[in-house]
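> Here is my input, please return the structure:
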Amino acid sequence: MLRRVSLGRLAVWVEDHPDIFPVNYTVDRDTLVFRTGAGTKLAAVKGDTPLALEADGVNAETGIAWSVVLKGRAEEVVPTEEFLDSVARVLFPWQGGRKEHFVRIVPTTVTGRRFAVVQPKAWWISLDEASRAGLE
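Next up, the predicted model:
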């Protein structure tokens, strides 16, 4: 499923709190690779603290959605010519700016689920109805 999309949410520990960053990634064998510049995200993934990445999608034809959470550790990649020819060639950041650091996420666990998307009427309650229901 992670090969079907290229955008995920990277959850890391920054100083004394969790933080989440959108990253576009590519799957390289059994790992994920993304590019980043110097800053908070790179500093957070360089430590020994585990991280998580979540990605999801939905098949509009079948109405089946999926969500995958990958947990593991990150390591900065020293880009060899082979790496640049294979992985880096297909990994284009969505945001401009210098993204000279490549980070590989090595998973320790991967979990996920599939589920049918229900019609909004099955779960949506207007604010007026919710207020009334709370008063009754």
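
> contacts, neighbours, all on C-alpha from now
OK.

> longest single strand anywhere in the protein?
strand 101-116 (DSSP state E).

> quick one: contacts of the following helix or strand past it?
Proceeding N to C from strand 101-116, the next assigned helix or strand is helix 127-135, under DSSP states H and E. Where contact means C-alpha atoms under 8 Å, 6 or more residues apart in numbering, no residue beyond helix 127-135 reaches it.

> what's the closest non-adjacent residue to Ile20?
Closest residue to Ile20 apart from its sequence neighbours, by C-alpha to C-alpha, 6 or more residues apart in numbering: Ala11 at 4.4 Å.

> That neighbour and Ala52 touch, don't they?
Yes - if you go by C-alpha atoms under 8 Å, Ala11 and Ala52 touch, sitting 5.1 Å apart.

> And Gly97, how far from Arg132?
Remark: distance between Gly97 and Arg132 (C-alpha to C-alpha, to the nearest Å) = 50 Å.

> Only the buried residues of stretch 99-117, if you could.
102-107 (16 or more other C-alpha atoms under 10 Å).

> meant to ask about stretch 11-21
Under 16+ other C-alpha under 10 Å, the buried positions of stretch 11-21 are 11-13.

> got a list of contacts for that stretch?
Contacts for stretch 11-21 (C-alpha under 8 Å, 6+ apart): 9-10, 40-41, 44-45, 49-53.

> how near is the closest residue to Asp28 other than its chain neighbours to Glu75?
Closest residue to Asp28 apart from its sequence neighbours, by C-alpha to C-alpha, 6+ apart: Val87 at 6.8 Å. Plainly put, Val87 is 15 Å away from Glu75 if you go by C-alpha to C-alpha.

> how about this one, so we can line them up?
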Amino acid sequence: MSEPVDPVVILTDEECWERLRTQELGRLVTRVGDVIDIFPVNYVVDGESVLFRTAQGSKLFELTVRDEVLFEVDDHTEADAWSVIVRGRAHALRTSAEVERADGLGLAPWIPTLKYTYVRVEATSLSGRAFERSGEPDRYGVQQY
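Predicted coordinates:
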């Protein structure tokens, strides 16, 4: 009798970074007091951090109040799916050298707005899962133990 295959695979940190590098759109989650917000942002991976651009507003304000964030990215096909969560601290780039380096990464806003501030999410931990997509098992039949 063969062992059942687990449809969920835990990704290593390296596999998480590999998958993050394949996408451009993620979700930034902030929390200030009892208020939790989620913002879609386009991004680029820079080493082992995530970089995005923003304008003045609630997102940037919230990051100055509390820098602990989550950043989530996922993708799927008909056969599989994955999700990666970066837990970390976010801070705006301050020095001209940091901004000049970031300018060279080719990160441009998706909409015609001016976004002067680069924000870096420094990862403190990663978690990722890959999923095999298929039909639901028979809920009422004989189950494997």
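
> TM-score for the pair, please.
The TM-score (TM-score structural alignment, normalised by the length of structure 1) is 0.77; 117 aligned residues with a C-alpha RMSD of 1.9 Å.

> give me the number of residues near the residue nearest to Asp28 of structure 1?
Counted by other C-alpha atoms under 10 Å, the residues lying close to Val87 of structure 1 total 17.

> which residues does it contact?
26, 28, 33.

> before we move on, what SS does the last one have?
I take that to be Val33 of structure 1. strand (DSSP: H, G, I helix; E, B strand; the rest coil).

> ok, now which ones touch Arg3 of structure 1?
26-27.

> What does it correspond to in structure 2?
Under the alignment (TM-score structural alignment), Arg3 of structure 1 pairs with Arg21 in structure 2.

> What's the separation between that match and His76 of structure 2?
Arg21 of structure 2 is 15 Å from His76 of structure 2, by C-alpha to C-alpha.

> Check Val35 of structure 2 too.
30 Å.

> Likewise for Gly57 of structure 2?
For Gly57 of structure 2 relative to His76 of structure 2 (C-alpha to C-alpha), the value is 31 Å.

> Those two: which has the busier surroundings?
His76 (13 against 8).

> quick one: secondary structure of the equivalent of Arg31 of structure 2 over in structure 1?
Per TM-score structural alignment, the equivalent position to Arg31 of structure 2 in structure 1 is Trp13. Look at Trp13 of structure 1: counting by three-state DSSP, its state is strand.

> which element is the residue positioned nearest the centre of structure 2 on?
Nearest to the mean C-alpha position of structure 2, by C-alpha atoms, centre = their mean, lies Glu72 at 3.0 Å. Using DSSP H and E, Glu72 of structure 2 sits within strand 68-76.

> how about that strand: buried residues?
68-74.

> residue ranges of the strands in structure 2, please?
Using DSSP E, strands in structure 2 cover 8-10, 25-32, 35-46, 49-54, 68-76, 80-92, 117-132.

> Using JSON lines, please lay out the ones you listed together with distance to Glu98 of structure 2.
As requested, these are exported to JSON lines (distance: least, C-alpha to C-alpha, whole Å):
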{"stretch": "strand 8-10", "distance to Glu98 of structure 2": "34"}
{"stretch": "strand 25-32", "distance to Glu98 of structure 2": "21"}
{"stretch": "strand 35-46", "distance to Glu98 of structure 2": "12"}
{"stretch": "strand 49-54", "distance to Glu98 of structure 2": "11"}
{"stretch": "strand 68-76", "distance to Glu98 of structure 2": "21"}
{"stretch": "strand 80-92", "distance to Glu98 of structure 2": "10"}
{"stretch": "strand 117-132", "distance to Glu98 of structure 2": "9"}
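
> Select, out of the ones you listed, the one closest to Val99 of structure 2.
Nearest to Val99 of structure 2, of all these, is strand 117-132, at 7.1 Å by C-alpha to C-alpha.

> and the closest one, how far from structure 1 on average?
With mean C-alpha distance after the TM-score superposition for structure 1, strand 117-132 of structure 2 departs from structure 1 by a mean of 0.4 Å once superposed.

> what span of structure 2 lines up against the longest strand of structure 1?
So strand 101-116 of structure 1 sits over residues 117-132 in structure 2, by TM-score structural alignment.
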